[in-house]
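Colleague: Make a model of this:
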Amino acid sequence: MRRVCLTLPTDRPCVPAIGDVAREAAHGARAFGVEVHVLVLDSAPAAARAEHRAAIEELAPAPGVVVHHLDEEAQRHLLRGLATAAAPEAADRLLDLLLPDAVSYGACTDRAFLIAETLGCASVHRRDSDSRYQEHAGGTVFPIHQELAFLDTPAAEAATRVSVRRLRPEALERPVALVGGSFIGAMSVDLDAVRLRDPSAFERIIALTVPDDYPPLWRTTLVAESFRGGGTTPFTGDRTTLTGVPPTRVDMCNIALSRAVYGRVPLPPATDTVGSDYFLLHVVHAAGLPGVLHNRHIVNHHTPDRRTDPAFLAYQVRLAKYFLAVPRLHEIHTALGAAGADLLDAEGRIRTAAVAGPVRRSAADARAADAHRLDTLDSVHRGLGGRWAEAADLLAARRERLLAEARTDMADFAFLLDAWPALIGAARAGEPVGGR
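Modeller: Just a heads-up that it's a prediction; the model follows:
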């Protein structure tokens, strides 16, 4: 029986999300005859973890569904064994990258990839704790339905069942490597308050997400579309497109990836950096691997903790680190796009070393433009006043550290890329975690 992993990483209270994901898993198992392993990776405070554990224990058993709840202690134990087996001399460094003390969107998903390998899963389906599902015609709109319908099927076969086909002929014999949708509802980052307060300040901030060498027309379009997700139109019926999925059209709360992708390349383990978990979408697109874009968008919402002053300040740091990463990521994406099908080996598998090269080169130099990006943020934040001015003070105090991390984060990613094949091998040979 095919096994798949439906994962929910969390660092906040999210009992409703756990219940929703369990219902989605039951739907997937029932509709497609697969075994769905629900993997809750729990970095929440102790009280919230206890609530999560109790909620999981109260879940009604569902045929074909196995639930795993791993706190950080359990994750650390498992990862230390994998890191030691893969690279004994570098085990401590690998463990620090995979389970850092700070928030890492990439690392939490890398942990899901490795644990899914220990479970023998063919794919990883990721959700977020600050999202929920749409309802339509008396039922819940589960993205896993489209994910299981298309992932890993030959693109030529998928072409007979999708609504729209926009795939190059040479990719038709390759299997679908990615299936994804986006979100509707609140913006995906905490910038809407800036937009409402000062649209020009909002545009200056969002412009930092666009590579400096993009033509003005492209820049204007990308600024207008950034962080908007799937818009605001509710689901009324399925629409699917077989294509090379543009990374900007999907969200990591609504994504499924084949082990053929994450088994070859991990996500950047950078800490406190939004957007770091989108890297694989660019790899899939650059390599010309088929994907299916669907419209079963998840509803994004902001949990109460996102509105507190500490959470606000923490998020401004994560945004700043992303803005600093943009030029390097753009260089890497450009290099990957130029390589195209050369990213694949003779069997059509992604070559890990072909991805590691551009990543390593991006870490090789310091850049004056990095400081200019922080200057822009400082100017905008101080102009907005209030707690944005507090954010400016915080970023100013961490300025040298942020500039240094813009380089070291990429060096760390290159190191993880080099070790990834051995880590995956250790995971496949390792003992699976238990569940209920």
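
Colleague: From now on I want contacts and neighbour counts done on CA atoms only, so please keep to that.
Modeller: OK.

Colleague: in stretch 67-85, what's buried?
Modeller: Within stretch 67-85, the residues scored as buried using 16 or more other C-alpha atoms under 10 Å are 67-71, 75-76, 78-85.

Colleague: Against Leu395, how distant is Arg382?
Modeller: 11 Å (C-alpha to C-alpha, to the nearest Å).

Colleague: Which one's more surrounded, the two?
Modeller: Set Arg382 next to Leu395 and count neighbours by other C-alpha atoms under 10 Å: Leu395 wins out with 22 against 16.

Colleague: so what's that one closest to, chain neighbours aside?
Modeller: Nearest non-adjacent residue to Leu395, counting by C-alpha to C-alpha, 6 or more residues apart in numbering: Val317, 6.8 Å away.

Colleague: Tell me the spacing between Glu331 and Leu148.
Modeller: From Glu331 to Leu148 the distance is 33 Å (C-alpha to C-alpha).

Colleague: Neighbour count: those two, which is higher?
Modeller: Leu148 (20 against 16).

Colleague: secondary structure element for Ile18?
Modeller: helix 15-32 (DSSP states H and E).

Colleague: Which elements pack onto the next helix or strand after that helix?
Modeller: With elements assigned by DSSP H and E, the helix or strand that comes after helix 15-32 is strand 35-42. Here strand 35-42 touches strand 3-10, helix 15-32, strand 65-71, helix 72-86, helix 105-118, going by 3 or more C-alpha pairs under 8 Å, 6 or more residues apart in numbering; DSSP states H and E.

Colleague: what's the angle between strand 35-42 and helix 72-86?
Modeller: 110 degrees (axes from the mean of the first three to the mean of the last three C-alpha atoms, to 10 degrees).

Colleague: now strand 35-42 and strand 3-10, what's the angle there?
Modeller: Angle, strand 35-42 to strand 3-10, by the same axes, to 10 degrees: 20 degrees.

Colleague: residue contacts, Ala371?
Modeller: Shown in contact with Ala371 (C-alpha atoms under 8 Å, 6 or more residues apart in numbering): Leu403.

Colleague: what about it, distance to Gly139?
Modeller: Taken as C-alpha to C-alpha, the span from Ala371 to Gly139 is 50 Å.

Colleague: and this one, so I can compare the two:
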Amino acid sequence: MSNVLDELQWRGLVSQTTDVEALRAALENGPITYYCGFDPTAPSLHHGHLVQLVLLRHLQLAGHHPIALVGGATGLIGDPRMSGERVLNDRETVAGWVERLQTQISRFLSFEGENPARMVNNLDWHAGLSALDFLRDVGKHYRLGTMLAKETVARRLASDEGISFTEFSYQILQGMDFLELNRRYGCTLQTGGNDQWGNLLSGVELVRKADQKSVHALTTPLITKADGTKFGKSEGGAVWLAPDMMSPYAFYQFWVNADDADVVGWLRTFTFRTREEIAELEAAVAERPAAREAQKALAADVTTMVHGERATQQAIAASQALFGRGELADLDPETLAAATEGLPRTGFAVGDPVADVLAATGVVKGKSAARRAIAEGGVYVNNVKVSGEDAVLSAHDVLAERYVLLRRGKRTVTVAVLGDEPGQGAARA
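Modeller: Sure, this is the predicted structure:
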């Protein structure tokens, strides 16, 4: 326990804290009980939540007692955004998302042993609170000046749309969560992203004013790329943790494509590898960048943590098979569909000449060029070299009842889809 805060700081998991020396002493003299809240504003957690889940796990491994709160109540309200009022989701939708998030979170924490995790839903205590009790017992501890000074609130007030009393009150509800967990379970630390600092302080102050107790808050920094752009599969896009929103293959590809400038920092933040292991991978980036050893280690670790070992191995196998280093026939239909999703495609029918389909993809300029490429031995169907210029696609070539992979040379790949309309284009990797 004595070194956990230093370890978190080294891993880039600490941005702001309340009295850092008091927090350090509490962690060293622990164990303490701590929590992080996750609001069901979507049917899945994403890369931003992953930082919190890793932080929760580090603290649990250090012997402390985690509470994962899924906000069945706060999810009905929504944390104010800079850009405008949220659309309120209906109660049935939020309840369904609560269950999905609880399932996702449960994979990261241990619910057994000497310091088992606890899963809670803040709807359990907010649902029965009357308006009068809310105003008398909680509202009296809040000062409008402090609430109005919060950056998100101030910006929304200055906008044409303004802010509703509903969203304005969100910070009080989150503060109440900390007070309730402190009273029920002795919880003394709340963690969250840097954008939650104001809400975390709301809880710290409410506990101090209501019960005259001192508690702590810790935030993680916003994770960005080395070039300062957003961390995501695309600008503003989320790296979802749910396999039905982002396939394990696509998830693996996001991490394995990390830039050399980012990968070492991400290994510290998102994996549990030791300092020595990360130092070795950092040296590999400098000495053998083309091997991408660090990226492969990062992708394997994070994908296994989120989706499990089997899904990781399938993603690795698909990555290799696309470029001739594995058996495409061994891939299950879901993985094959995910692996080919980003490839330009063309349609085909059984019996179509390989040269015609290859030409339709745009890999070569016309059927004559396609025939020459085949004659030169540079065309592959499902990683098998095509030996005759008059070869046709047969039913035996069709993978998962739909796909045929065509490759020109070592690294130019496209997919032909049974029954689709002809198109063109090819992927290079």
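
Colleague: What does the TM-score come to for these two?
Modeller: The TM-score (TM-score structural alignment, normalised by the length of structure 2) is 0.24; 176 aligned residues with a C-alpha RMSD of 7.5 Å.

Colleague: out of the buried residues of stretch 67-85 of structure 1, who's nearest Glu135 of structure 1?
Modeller: Val67 (24.0 Å; C-alpha to C-alpha).

Colleague: does that closest one really touch Glu35, like I thought?
Modeller: No - counting by C-alpha atoms under 8 Å, Glu35 is not a contact partner of Val67 of structure 1; they are 10.7 Å apart.

Colleague: Let me see the ranges of the strands in the stretch 251-400 of structure 2.
Modeller: Assigned by DSSP state E, counting those that start in this stretch, the stretch 251-400 of structure 2 shows strands spanning 345-348, 379-381, 384-385.

Colleague: Now do the helix holding Ile18 of structure 1: which elements does it pack against?
Modeller: Contact partners of helix 15-32 of structure 1 among helices and strands, from 3+ C-alpha pairs under 8 Å, 6+ apart: strand 3-10, strand 35-42, helix 46-57, strand 65-71, strand 131-132, helix 144-150.

Colleague: Dump the ones you listed into JSON lines; add distance to Trp420 of structure 1 as well.
Modeller: Converted to JSON lines, those look like this (distance: least, C-alpha to C-alpha, whole Å):
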{"stretch": "strand 3-10", "distance to Trp420 of structure 1": "19"}
{"stretch": "strand 35-42", "distance to Trp420 of structure 1": "20"}
{"stretch": "helix 46-57", "distance to Trp420 of structure 1": "29"}
{"stretch": "strand 65-71", "distance to Trp420 of structure 1": "22"}
{"stretch": "strand 131-132", "distance to Trp420 of structure 1": "30"}
{"stretch": "helix 144-150", "distance to Trp420 of structure 1": "25"}
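
Colleague: coming back round to it: so of the strands of the stretch 251-400 of structure 2, which one's packed in deepest?
Modeller: strand 345-348 (a mean of 24; mean count of other C-alpha atoms under 10 Å).

Colleague: which other helices and strands contact that strand?
Modeller: Short answer (3+ C-alpha pairs under 8 Å, 6+ apart): strand 345-348 of structure 2 packs on helix 354-361, strand 412-418.

Colleague: Hmm, Val194 of structure 1 is touching Glu203, no?
Modeller: No - Val194 of structure 1 is not in contact with Glu203 according to C-alpha under 8 Å; the separation is 9.3 Å.

Colleague: quick one: which of these two has more around it?
Modeller: Val194 (18 against 15).

Colleague: Which residue, neighbours along the chain excluded, lies closest to that one?
Modeller: Using C-alpha to C-alpha, 6+ apart, the nearest residue to Val194 of structure 1 is Phe202, at 5.5 Å.

Colleague: what about the one you found, which helix or strand?
Modeller: Phe202 of structure 1 belongs to helix 199-206, assigned by DSSP H and E.

Colleague: Okay, buried residues for that helix please.
Modeller: 201-202, 205-206.

Colleague: thinking again about what came up before, between the strands of the stretch 251-400 of structure 2, which one is closest to Gln60 of structure 2.
Modeller: Per C-alpha to C-alpha, nearest to Gln60 of structure 2 of the strands of the stretch 251-400 of structure 2: strand 345-348, 46.8 Å.

Colleague: What is the neighbour count of the residue nearest to Leu395 of structure 1?
Modeller: Around Val317 of structure 1 there are 20 residues (other C-alpha under 10 Å).

Colleague: what helix or strand does it sit in?
Modeller: helix 309-339.

Colleague: by contact count, what packs against that helix?
Modeller: Helix 309-339 of structure 1 packs on helix 279-286, helix 352-362, helix 368-384, helix 387-397, helix 399-429, going by 3+ C-alpha pairs under 8 Å, 6+ apart.

Colleague: would you turn the strands of the stretch 251-400 of structure 2 into a markdown table with distance to Trp10 of structure 2?
Modeller: Output for the strands of the stretch 251-400 of structure 2, formatted as a markdown table (distance: least, C-alpha to C-alpha, whole Å):
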| stretch | distance to Trp10 of structure 2 |
| --- | --- |
| strand 345-348 | 45 |
| strand 379-381 | 48 |
| strand 384-385 | 48 |
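
Colleague: With Met147 of structure 2 as the reference, name the closest of those strands.
Modeller: The closest of those to Met147 of structure 2 is strand 345-348. By C-alpha to C-alpha, the value is 53.5 Å.

Colleague: what's the spacing between the closest residue to Leu358 of structure 2 other than its chain neighbours and Val120 of structure 2?
Modeller: Nearest residue to Leu358 of structure 2 in three dimensions, chain neighbours excluded: Ala370, at 6.3 Å (C-alpha to C-alpha, 6+ apart). Remark: distance between Ala370 of structure 2 and Val120 of structure 2 (C-alpha to C-alpha) = 61 Å.

Colleague: And Val54 of structure 2, by the same measure?
Modeller: Remark: distance between Val54 of structure 2 and Val120 of structure 2 (C-alpha to C-alpha) = 18 Å.

Colleague: cool, and Glu276 of structure 2?
Modeller: 37 Å.

Colleague: do Gln313 of structure 2 as well
Modeller: The value you get for Gln313 of structure 2 to Val120 of structure 2, if C-alpha to C-alpha is used, is 33 Å.

Colleague: count of neighbours near Glu276 of structure 2?
Modeller: Applying other C-alpha under 10 Å, I find that Glu276 of structure 2 has 9 neighbouring residues.

Colleague: actually Ile144 of structure 1, not the one I wrote
Modeller: Number of residues near Ile144 of structure 1 (other C-alpha under 10 Å) recorded here: 24.

Colleague: didn't it look like it was pressed against Arg30?
Modeller: No - taking contacts as C-alpha under 8 Å, Ile144 of structure 1 lies outside contact range of Arg30: 11.5 Å.
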